[in-house]
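Asks: Okay, sequence plus prediction incoming.
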Amino acid sequence: MATRRPNQLPPRAALASAQIDQATYLGSAEHKQRRWWGGLPMAYVGPDGQASRPKRQITTICPLIAEAEREAATEWVRQALRLRQYRFSEGDKDFPKHIWYKDDSGQFWFGFCVNSIQGQYKGWPIEEEEKIAFFG
């Protein structure tokens, strides 16, 4: 039997619409393999086909590199927040550290808050099993 994660601590009220509207997707060089709107990538795919990044053994590559994809991902972040598809951690400030979203193609995305006051996120694709394991 799978163990469920404990309830969010501390309990939080839903985010206000104005707060959600300020949330954005920034992306992260460490999850990019090609030049992207933020500049040069930091992830590397070795001869074995395994993606890695500095000081990490493996990483998940985020395929979003065009400005239009950044805008779409910002909408995903906002939609995840509207639907309360998130988990606050005890040290979070205004925005939850972890969010998830399922896009129109059925792909799940994991979002990680890099600025909990301004609501700035990075993210990458995940499998449904990873989503269930993390969020339940």
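Replies: Nice, I can see it. Numbering: from 1, shown residues only.
Asks: rest of the way, CA atoms for contacts and neighbours
Replies: Fine.
Asks: Strands of this protein, start to end?
Replies: 24-25, 44-45, 51-52, 86-87, 98-102, 108-115, 120-126 (DSSP state E).
Asks: second one coming, line it up with the first:
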Amino acid sequence: MPKPGQVQTRDELTEHEICSASYVGSGEHKVTRWWGGLPQAWLDAGGVASRPGRQQTTICRLASEAERKQATEWVRDALANGYFRYGDGDKTFPKDIWYRDATGQFWIGRCINSVSGEYKGWPVDEVEKREIFD
């Protein structure tokens, strides 16, 4: 008998669940005022976003309400097309999603509420994309 996989197989997300998912963003990836309020990215002495003792913070340039709505569509598209990966402990929604926008930019989404389907996200370059998915 083969060993069970690390992550259980799951039922597909329903259309209702996909339509309820949203992009809420995160101040830790913002350096300008955004729909959620003031930016919270930590800037070092040189003005570069970083987190002391951790990897460099990637800045998300989405700040307007229109951009939030667009990112919500990206989240829903990623979920509808299977561009996601569940992790141990995930509830209804998968922890990691990804999307490639019309300009070719890759975006990573991280679920911050696995029951209601709320995501934050940020752009990644090709090197970061390979590090995450390889």
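Replies: Structure received. Treat the numbers as computed from the prediction; the structure is a model and nothing was measured.
Asks: TM-score for this pair?
Replies: Remark: TM-score between the superposed chains equals 0.88 [TM-score structural alignment, normalised by the length of the second structure]; 130 aligned residues with a Cα RMSD of 1.9 Å.
Asks: Out of the strands of the first structure, flag the one nearest Q33 of the first structure.
Replies: strand 44-45 (6.3 Å; Cα to Cα).
Asks: Run through who's touching that closest one.
Replies: Residues outside strand 44-45 of the first structure that contact it (Cα atoms under 8 Å, 6 or more residues apart in numbering) are Q33, A51, S52, R53.
Asks: The first one reaches P41, doesn't it?
Replies: Yes. Using Cα atoms under 8 Å as the test, Q33 of the first structure is close enough to P41 to be in contact (5.3 Å).
Asks: The two: who's more crowded?
Replies: Neighbour tally, Q33 of the first structure and P41, criterion other Cα atoms under 10 Å: the higher count belongs to Q33, 22 against 18.
Asks: Let me see the ranges of the helices in the first structure.
Replies: 17-22, 67-82, 128-135 (DSSP state H).
Asks: Please name whichever of those is nearest to N7 of the first structure.
Replies: Among these, helix 128-135 sits nearest to N7 of the first structure (Cα to Cα), with 10.6 Å.
Asks: residues in the second structure matched by the closest one, start to end?
Replies: Aligned using TM-score structural alignment, helix 128-135 of the first structure spans residues 126-133 in the second structure.
Asks: Count residues in the vicinity of E67 of the first structure, would you?
Replies: 12.
Asks: related to what we said a few turns ago, could you identify which of the helices of the first structure is most buried?
Replies: Most buried of these, by mean neighbour count (mean count of other Cα atoms under 10 Å): helix 67-82, with a mean of 19.
Asks: contact partners of that one?
Replies: 15, 17, 20-21, 23-27, 37, 64, 86, 99-101, 103, 111, 121.
Asks: Fine by me, thanks again.
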